[in-house]
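Novice: Sequence and predicted model, in that order:
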Amino acid sequence: MQYREYCNQLKIRLDNLNPRQVLERGYSLSYIDGEIIRDIRQVRRDSEIHTEVKSGSIWSKVSKIKGKKNAQTN
């Protein structure tokens, strides 16, 4: 029984690490050229981006980009 419970806990942890679970919590994932957007430096004005939400997908064209005032860059 302990082994089965341990496996179930591992499955729950793995499920929570799935980026798609973010959508279930009401967030979205945005992509440019098939890559997840992690930094505004990946995007340029007039870029086309693809955003996934729980109920479907949105394609958008970027008209403005604004960074945070004290954003750290890596």
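Specialist: Okay, I see it. Residues are numbered from 1 along each chain as shown.
Novice: From now on I want contacts and neighbour counts done on CA atoms only, so please keep to that.
Specialist: Will do.
Novice: all strands of the chain, in order?
Specialist: Taking DSSP state E as the test, the strands found in the chain are 29-32, 35-36, 48-53, 56-61.
Novice: Columns distance to residue 13 and mean neighbour count on top of those, output as TSV?
Specialist: Output for these, formatted as TSV (distance: least, Cα to Cα, whole Å; neighbours: other Cα atoms under 10 Å):
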stretch	distance to residue 13	mean neighbour count
strand 29-32	20	16
strand 35-36	22	12
strand 48-53	22	17
strand 56-61	25	12
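Novice: for the chain, which helix is longest?
Specialist: When the chain is parsed with DSSP state H, its longest helix is helix 2-17.
Novice: coming back round to it: looking at the strands of the chain, which is nearest to residue 15?
Specialist: Comparing the strands of the chain by their distance to residue 15 (Cα to Cα), the top pick is strand 29-32, with 16.7 Å.
Novice: for comparison:
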Amino acid sequence: PNQNYRRKAQELILAVWLEARFSKKQILELYLNRVYFGAGAYGIEAASQRYFGKPARELSLGESALLAGLMKGPSR
């Protein structure tokens, strides 16, 4: 919520540091393992088990798309 120049500079430094240290695939993996998917599920594996009763590796394209949509508004 605090969108001033200092905050944006901090975000820029963090983004540069992350991209220097991790690949884009690793950054996405880190994010997906921490994001809230609703119904008490944190991380893609927990969400896969919670909503579909199977490991994330076994999700279909449609199931994966549904979980991706949950990240925007898990309570909806």
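Specialist: That came through, no problem. Keep in mind that this is a model prediction, so the values were computed, not measured.
Novice: TM value for the aligned chains?
Specialist: In this superposition the chains share a TM-score of 0.23, using TM-score structural alignment, normalised by the length of structure 1; 25 aligned residues with a Cα RMSD of 3.6 Å.
Novice: Need the strands of structure 1 in JSON lines (columns: distance to residue 14 of structure 1).
Specialist: As requested, the strands of structure 1 are arranged in JSON lines below (distance: least, Cα to Cα, whole Å):
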{"stretch": "strand 29-32", "distance to residue 14 of structure 1": "19"}
{"stretch": "strand 35-36", "distance to residue 14 of structure 1": "20"}
{"stretch": "strand 48-53", "distance to residue 14 of structure 1": "20"}
{"stretch": "strand 56-61", "distance to residue 14 of structure 1": "23"}
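Novice: for the ones you listed, which one sits closest to residue 23 of structure 1?
Specialist: With distances scored as Cα to Cα, the stretch of these nearest to residue 23 of structure 1 is strand 48-53 (5.6 Å).
Novice: Give me the angle between that closest one and strand 56-61.
Specialist: 160 degrees (axes from the mean of the first three to the mean of the last three Cα atoms, to 10 degrees).
Novice: other SSEs contacting strand 48-53 of structure 1?
Specialist: Here strand 48-53 of structure 1 touches strand 29-32, strand 56-61, going by 3 or more Cα pairs under 8 Å, 6 or more residues apart in numbering; DSSP states H and E.
Novice: could these be laid out in JSON lines, adding distance to residue 7 of structure 1?
Specialist: Below are these laid out as JSON lines (distance: least, Cα to Cα, whole Å):
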{"stretch": "strand 29-32", "distance to residue 7 of structure 1": "29"}
{"stretch": "strand 56-61", "distance to residue 7 of structure 1": "32"}
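Novice: Kind regards, and thank you for your time.
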